[in-house]
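**Q** sequence isn't available, so here's the structure alone:
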């Protein structure tokens, strides 16, 4: 896969993500908000993130554990998820580079 294909895939994923979020916001406008529904929506993003991260961490080996550890510490220090995730990715890349993994 060359860089153009990779960028096209990333762009398509971003477009689908945006459409899903925008469609969800539109559809939620028609749902009566109970306390339970509101709590469900509040914690949904976090639970999806955990569902994606845990299997990748277990399969990823040491760099996966380093990435998650750095991301958790980054979240505690920065109080923002996106920069913390970026730090975790950077830590995993540096770990792999320093250990000679491909």
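**A** That came in fine, so what should we check first? This is a predicted model, so every value here is computed, not measured. Numbers count the residues shown, from 1 in each chain.
**Q** can we go C-alpha only for contacts and neighbour counts from here?
**A** Will do.
**Q** quick one: the helices in the chain?
**A** Secondary structure of the chain, counting by DSSP state H: helices at 3-28, 35-60, 62-78, 81-99.
**Q** quick one, which of those helices is packed in tightest?
**A** Mean neighbours per residue, mean count of other Cα atoms under 10 Å, is largest over those for helix 62-78, with a mean of 18.
**Q** packing partners of that one?
**A** Under the contact criterion of 3 or more Cα pairs under 8 Å, 6 or more residues apart in numbering; DSSP states H and E, helix 62-78 touches helix 35-60, helix 81-99.
**Q** check it against this one:
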């Protein structure tokens, strides 16, 4: 097999072990401390911010506009609604205003 296939397989195994490891560790506790639960609930927002904020600052006005739109929208609607609305707006802006 090529090196690329081995890298993909290693990344898949590493991802699986990371996910199942967290589940196995937390399943040993009867109750999870409220601070741990709050930190785990904040992880999706932190990951989305890390994924979206860096490209938004490196690219043009469309991405920055969508980032501001999502920040304002997140004050009123759920995270999934905000995410889909932001993605739809970004797709529309990239379609109608190509670089």
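**A** Yes, it's here. Keep in mind that what you see is a predicted model, and the values were worked out from it rather than measured.
**Q** list the TM-score for the superposed pair.
**A** Remark: TM-score between the superposed chains equals 0.61 [TM-score structural alignment, normalised by the length of structure 2]; 83 aligned residues with a Cα RMSD of 2.8 Å.
**Q** still on that earlier bit, columns distance to residue 15 of structure 1 on top of the helices and strands packed on helix 62-78 of structure 1, output as TSV?
**A** Formatted as TSV, the helices and strands packed on helix 62-78 of structure 1 follow (distance: least, Cα to Cα, whole Å):
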stretch	distance to residue 15 of structure 1
helix 35-60	18
helix 81-99	18
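**Q** what's the closest of the ones you listed to residue 68 of structure 1?
**A** Nearest to residue 68 of structure 1 among those is helix 81-99 (6.1 Å), distances taken as Cα to Cα.
**Q** what residues in structure 2 pair up with that closest one?
**A** With TM-score structural alignment applied, helix 81-99 of structure 1 matches the range 79-97 in structure 2.
**Q** distance of residue 77 of structure 1 from residue 63 of structure 1?
**A** 21 Å (Cα to Cα, to the nearest Å).
**Q** let me fix that, I meant to ask about residue 53 of structure 1.
**A** Residue 53 of structure 1 is 13 Å from residue 63 of structure 1, by Cα to Cα.
**Q** anything in contact with each of these two?
**A** Common neighbours of residue 53 of structure 1 and residue 63 are not found (criterion: Cα atoms under 8 Å, 6 or more residues apart in numbering).
**Q** alignment lookup: residue 43 of structure 1 to structure 2.
**A** By TM-score structural alignment, residue 43 of structure 1 lines up with residue 42.
**Q** right, I'll call it a day here.
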